[in-house]
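J.: Provided below for reference: sequence and predicted model.
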Amino acid sequence: MKEYLKIDFKEEIPKYVQIAVHLKKLIETKVIEDGEKLPTIREYTEFLRVNKVTIVNAYKKLQNDGFAYQKVGSGTYAKRKENVSIFMKEYSKTFKKLMSENMEDAIDFAGETTGEVLFPIEDFKDIINRVLDRDGVEALISQNALGYEKLRGTINKAFWNNTLQDEDILIVSGAQQGIDIASKAMLNINDNVIVEKPTYGGALSVFRWRRANIFEVDMESDGVDLDKFEEILKKNKIRCFYTMSYFQNPTGISYSLEKKKKLIELAEKYDFYIIEDDYLSELIYDQSVEYTPFKWLDREERVIYIKSFSKIFLPGIRIGYMVMPTIFKESMQNSKFNTDIATSSLMQRALEMYIVENKWKENIALLNKEYQKRYKLMTGILDEKLSEYVTYNKPGGGLTFYLVLKESFVTSRELFLRLRKKGVYITPGVLFFRDMKDGDKTFRIGFSQTNEEKILKGLETIREELDLCHI
């Protein structure tokens, strides 16, 4: 047995985790080659002087993390993942530049937030001034870790018809913080989590940071594949399932009522929790899409509901909320307090007044009207001019489309780099998968940062680039 396979074990970390981490490093640094057979379970057990179950669990973890695969009757083999971090850095650098510089000619199909031109800034400025006149310095210095009390009450009344207790609502700094708080309250190292395939990259990052084992389930036209979902439940103790119930990021898929009910039943049967990220459900253009979140169906407190106002309000404000089940309430409150103590008091008070005075509903109506026009324009062009190269499902709402390349003449990462040279920006699908290879034939485009003129020009550029790639 080769010396580099040896490990000096530390007492505080499970041995199988240390073995998996060690082998990952060897695979990533090419000490163990891609496709090379790993030691047999018996050989490695004797070499490291551990029990057989430890090696079995280490190899399982390697497979779950995408660093190994098994051949029946032959053994376990190394699988080197492409270095996603290099591309991620390049992608991140691109959009930092896009946001920091005045690039008026850029066509940003990658943005996910409301364009500032659509926000009624004069109304909001008026409300800020009235809040300051009403509350004075209290609006600036007051802190409550759980959130401004009147805002929590207003959210309960306006969005939940007073069916919740105000103390069940926790104000957070956007959905990302809500996911982080939920994971800290619920997950320990090596707990098992199910996510949609593909899914929001920010959620994947949180679960990786918590060192959870991540299981992916393919998306169908109305939600996850329930048969594959239950197969995982039968074989593994699952702690939670992360889902975006409306206009899922990136696929744009919304869950059918039947699947929501079935998933609630499975949560009760197999004792797991559902983290529901309610993403852009205000922006519905197709009336066949009905609004019934998982939380409305929740009778046994199995759903942790998270809602951000950032996507449809002002991104810079960073306000959202979560509805906490009783069992996790104390740990989630503690997690919030340890994270940032309190969210901006002034912005919470302004948002509360904005909702109470129905400015919120007026703004949502404005957004729906404008975005529906862009949505229809984009679907028309996709159907007419890009159907030769891509397929997609019409989401019926939201701000994005998820496109699947029909042929393998170009990857979405290559397409991103080619389009970037021409001032057009897309989101490659690799960012939404645990194993980046799975997303190389998909990419997401959105219309929140593009007017009609830019949509026409940008989609024409994509068409031209695909033509060139196809030659």
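T.: Arrived safely, thanks for sending. Numbering: from 1, shown residues only.

J.: for the rest of this, base every contact and every neighbour count on C-alpha atoms.
T.: OK.

J.: helices or strands up against the helix or strand harbouring residue 70?
T.: Residue 70 is part of strand 68-71, with elements assigned from DSSP states H and E. If you count contacts as 3 or more Cα pairs under 8 Å, 6 or more residues apart in numbering; DSSP states H and E, strand 68-71 packs onto helix 52-64, strand 75-78.

J.: then this one, side by side with the first:
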Amino acid sequence: MKKYVSILLEIEHKIRKGQYRSGHRLPSIRDAAELYGCSKSTVLRAYAELERKHAIYSIPQSGYYVVENSGDLHHSHVEESVDFTSASPDLNVFPYLDFQHCLNQAIDTYKYDLFTYGDSQGLETLRHTLVSHLADNQVFAEMKRIIVTSGVQQALELLAKMPFPNGKEKVLVEQPSYDIYLRFLEEANIPVCTIARTAAGIDLQELENQFKNASIKFFYTMSRYHNPLGSSYSTENRKAIAALAAKYDVYVVEDDYMADLGVDHSFDPIYAYDQTEHVIYLKSFSKIIFPGLRLGVAVLPEVLLKTFNAYKRYVDTSILSQAALDIYIKNGMYERHKHTICNLYSERIHMLNQAAERYNQTGIIEVSVVTSGVYVQFKLPRTVNLERLVQRLSERRVQVVSGKGFYLKGYRELEKFLRISISRAQPGQIDEGVKTIIEEVRKGNWY
């Protein structure tokens, strides 16, 4: 028997026996070669065959994963850890076959484009498609102002580094805020100012003072489904932020990375209230499809286009991925998958809220009011030792994220909290997970 066939059969056996379950990450090519005592090309051949049989799928720069298997459904999740940490989409609803179809169609449709370096602004047909796609979220823009980026993170880094026409130099960030961006700002020595944000919002008077006096280049904010708080700005707050930006010539970088996870169709982004082109709108496609796609979009005021493109300089996003996404949106698959994900996550948030109401009757934990997205803040008493709580929960197989990492270093944490994510928490685990958290907080004994 050929070596690649024996590898293939062993992996199929492990999938059938439940050793490799839906979403399980297979060993890397290098690790598998060492494990099976063969060459990397032999492992690649086995994985390619498994992929062709739709047993596994690959995510660029991430690895190979097991496709959802109906045989997994009878396996109990009781003994598995409750994952309240992951920000990635649920692999069990990954649109593998749909997106594979789009990739194949993209190769046939755009075969000549794949032999060029492309346009640093992004594939023209995708950008044209995005004009109407973004308009569904009340983001109206000409194609020339839409730039495809290697995820939202790339756009955020470029904006922090480049000069702005207002001649100001500081970036205003909420506290708490997106941890990866905060770490970048620190490491790149970008001048920053801070403003406190809670589940209730921000102090608009304080925001105006900073816009007026602190030489703010731009204000970085997540208008809905905030990471890590999970909450969204009220309509009044969004209108006020747009008005203040215009009044004091401060730009707003609106990171609407979870735009597609909303079920509230009355929500309009800050961008929709911008009358003076002071709002930069960012959107990610990783939360609705998969992180390895690494595609985001930036909608820029015309005055920033030349500088942004100069800093971006070269093509850094896969033309094939862009072409596949273009087809995925055009043929309606994106919209259908969006509804699937929205409904799934809304159900899980509802289960979380019900569990919190059931076990938190004394109010020892303050739960943010969230009905969409993936994050919920569990605000804790000040006496709680966060590190000890996370450790104790881990020992009881409940994985959570401390809120401490969502602040700039040296910033005195405004609140002690856990960021709870439901994106990969299985429905049958949520109730028990919430119950365990509340039990451990009540138990005390932090030292």
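T.: Structure received. These numbers come from a predicted model, not from an experiment.

J.: just give the TM-score of the two.
T.: TM-score for the superposed pair, counting by TM-score structural alignment, normalised by the length of structure 2: 0.76. Supporting figures: 369 aligned residues with a Cα RMSD of 2.8 Å.

J.: if we can go back for a sec, what stretch of structure 2 does the strand holding residue 70 of structure 1 fall on?
T.: The aligned range for strand 68-71 of structure 1 in structure 2 is empty, by TM-score structural alignment.

J.: chain center to that strand, what's the gap?
T.: 28 Å (Cα atoms, centre = their mean, to the nearest Å).

J.: find the nearest non-adjacent residue to the equivalent of residue 123 of structure 1 over in structure 2, please.
T.: Residue 123 of structure 1 maps onto residue 98 of structure 2 when the alignment is built from TM-score structural alignment. For residue 98 of structure 2, ignoring the flanking residues on the chain, the nearest one in space by Cα to Cα, 6 or more residues apart in numbering is residue 333 at 7.2 Å.

J.: and if you look at residue 390 of structure 1?
T.: residue 405 (4.6 Å).

J.: map that neighbour across to structure 2 for me.
T.: So, by TM-score structural alignment, residue 405 of structure 1 is matched to residue 380.

J.: doesn't residue 410 of structure 1 fall inside a strand?
T.: No: per DSSP: H, G, I helix; E, B strand; the rest coil, residue 410 of structure 1 lies outside any strand segment and is coil.

J.: residues near it, how many?
T.: 14 (other Cα atoms under 10 Å).

J.: got the contact list for it?
T.: 441, 469 (Cα atoms under 8 Å, 6 or more residues apart in numbering).

J.: and with 6 Å instead?
T.: Residue 410 of structure 1 is in contact with no residue at all, counting by Cα atoms under 6 Å, 6 or more residues apart in numbering.

J.: now the one 10 residues further on
T.: With contact taken as Cα under 6 Å, 6+ apart, residue 420 of structure 1 is in contact with no other residue.

J.: mind checking how far the counterpart of it in structure 2 is from residue 444 of structure 2?
T.: Alignment note (TM-score structural alignment): residue 420 of structure 1 maps to residue 394 of structure 2. Between residue 394 of structure 2 and residue 444 of structure 2 the computed distance is 16 Å (Cα to Cα, to the nearest Å).

J.: cool, and residue 161 of structure 2?
T.: 45 Å.

J.: between these two, which has more neighbouring residues?
T.: The residue with more neighbours, out of residue 161 of structure 2 and residue 444, is residue 161; 15 against 12, by other Cα under 10 Å.

J.: work out for me the element the aligned partner of that one in structure 1 sits within.
T.: Matched to structure 1 by TM-score structural alignment, residue 161 of structure 2 sits across from residue 184. Secondary structure from DSSP H and E places residue 184 of structure 1 in helix 175-186.

J.: could you do residue 246 of structure 2 as well?
T.: Judged by DSSP H and E, residue 246 of structure 2 forms part of helix 235-248.

J.: what about the next helix-or-strand element following that helix, distance to the chain center?
T.: Later in the chain than helix 235-248 of structure 2, the nearest helix or strand by DSSP H and E is strand 251-255. With Cα atoms, centre = their mean as the basis, strand 251-255 of structure 2 stands 17 Å off its chain's centre.

J.: packing partners of strand 251-255 of structure 2?
T.: Packing contacts for strand 251-255 of structure 2, counted by 3 or more Cα pairs under 6 Å, 6 or more residues apart in numbering; DSSP states H and E, involve strand 216-221, strand 279-284.

J.: need the residues that contact that strand.
T.: Residues outside strand 251-255 of structure 2 that contact it (Cα under 6 Å, 6+ apart) are 218-222, 245, 278-282.

J.: what's the neighbour count on residue 299 of structure 1?
T.: 10.

J.: give the aligned equivalent of it in structure 2.
T.: Using TM-score structural alignment, residue 299 of structure 1 pairs with residue 275 in structure 2.

J.: next one: that match from residue 163 of structure 2, what distance?
T.: With Cα to Cα as the criterion, residue 275 of structure 2 and residue 163 of structure 2 are 22 Å apart.
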